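> Fold the following and give me the result.
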Amino acid sequence: MSLRPLGDKVVIKVKAEEVMTSSGIVLPGSAQEKPQQGKVIAVGTGEIIDGKKVPLDVKVDDEVIYSKYSGSEVKIGEEEYLIIKQADILAIVE
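This next block holds a predicted model:
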């Protein structure tokens, strides 16, 4: 099964965050910061602006930084993904 986002949506595989502090303390799930970086898995067909379809700026395999608490979390099998609008992506990591 795969995800095919529509319009200006992007599917991101969230980058796993460390669960242990530098001093060796393991943080419970509720105390961890929500990650803001991930890898683009799929992109939509583009955004419609003034009646014309404009392709998205991001592409599959881009590493991106996105707004905190944006998008919708989706779980397929054992994998967790985030579906967000391209506008919620702040930068491409190069």
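> make it CA atoms for all contacts and neighbour counts henceforth
Fine.
> Could you count how many residues lie near Ala31?
Using other CA atoms under 10 Å, Ala31 has 9 other residues around it.
> Could I get the contacting residues of Pro35?
Remark: with contacts taken as CA atoms under 8 Å, 6 or more residues apart in numbering, Pro35 is in contact with 14-17, 68.
> repeat for Lys59
Applying CA under 8 Å, 6+ apart, one finds that Lys59 lies in contact with 40, 42-43.
> what does Pro55 give?
Remark: with contacts taken as CA under 8 Å, 6+ apart, Pro55 is in contact with 45-47.
> Which of these sits closest to Glu80?
Looking at these and their distance to Glu80, the nearest is Thr45, at 22.1 Å (CA to CA).
> One more sequence to fold, the one below, so I can look at both together:
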Amino acid sequence: MAAQATFRSIKSVIPLFDRVLVQRFKPDTKTASGILLPSSVTNNPLPEATVIAVGPGAPDKNGKVVPTSVQSGDRVLLPGWGGNPIKVGEEEYFLFKDSEILAKIKE
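From the prediction side, this is the model:
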């Protein structure tokens, strides 16, 4: 596993270029009826996340900046791999390239 960066405040992390800062949804530790789920089930990260911050975009081959396809507050579908982990206190966030995000989830 890659080294994990640790910060005091998530506001100190400003994504560059086409990077997107997300926080994955946490799996439920209990069923609706109150049964506790084993850690082998709850340790797998869910593929859904909330976008926390986005970079301004990356330049294309002509030098024109192409903005990211998601915005802060969007719900997104992530691949099962990748992303750079960032730790803020007990919370874990990830930086992904905009092109690695699979889909935007509409409510």
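> TM-score for this pair?
The TM-score (TM-score structural alignment, normalised by the length of structure 1) is 0.86; 94 aligned residues with a CA RMSD of 1.9 Å.
> rewinding a little: if you map the contacts of Pro35 of structure 1 onto structure 2, which are still there?
For the contacts of Pro35 of structure 1, the contacts that persist in structure 2 are 14-17, with contact defined as both residues aligned by TM-score structural alignment, their matches' CA atoms under 8 Å.
> Please say which position in structure 1 Phe96 of structure 2 maps to.
Aligning on TM-score structural alignment places Phe96 of structure 2 opposite Ile84 in structure 1.
> Now do the buried residues in stretch 55-71 of structure 2.
Taking 16 or more other CA atoms under 10 Å as the neighbour-count basis, stretch 55-71 of structure 2 is seen to contain the buried residues 55-58, 67-68, 70-71.
> Out of those residues, which sit inside helices?
Under the assignment DSSP state H, the buried residues of stretch 55-71 of structure 2 contribute nothing to helices.
> Assign a three-state SS to the residue nearest the centre of structure 2, would you?
With distances taken as CA atoms, centre = their mean, Val22 lies nearest the centre of structure 2, 2.4 Å away. Classification of Val22 of structure 2 using DSSP: H, G, I helix; E, B strand; the rest coil returns strand.
> so who does the counterpart of Val10 of structure 1 in structure 2 touch?
For Val10 of structure 1, the aligned residue in structure 2 is Val20 (criterion: TM-score structural alignment). Residues near Val20 of structure 2 by CA under 8 Å, 6+ apart: 51-55, 95-98.
> Equivalent analysis for Ala42 of structure 1, please.
Contact partners of Ala42 of structure 1, counting by CA under 8 Å, 6+ apart, are 3-5, 10-12, 59-60.
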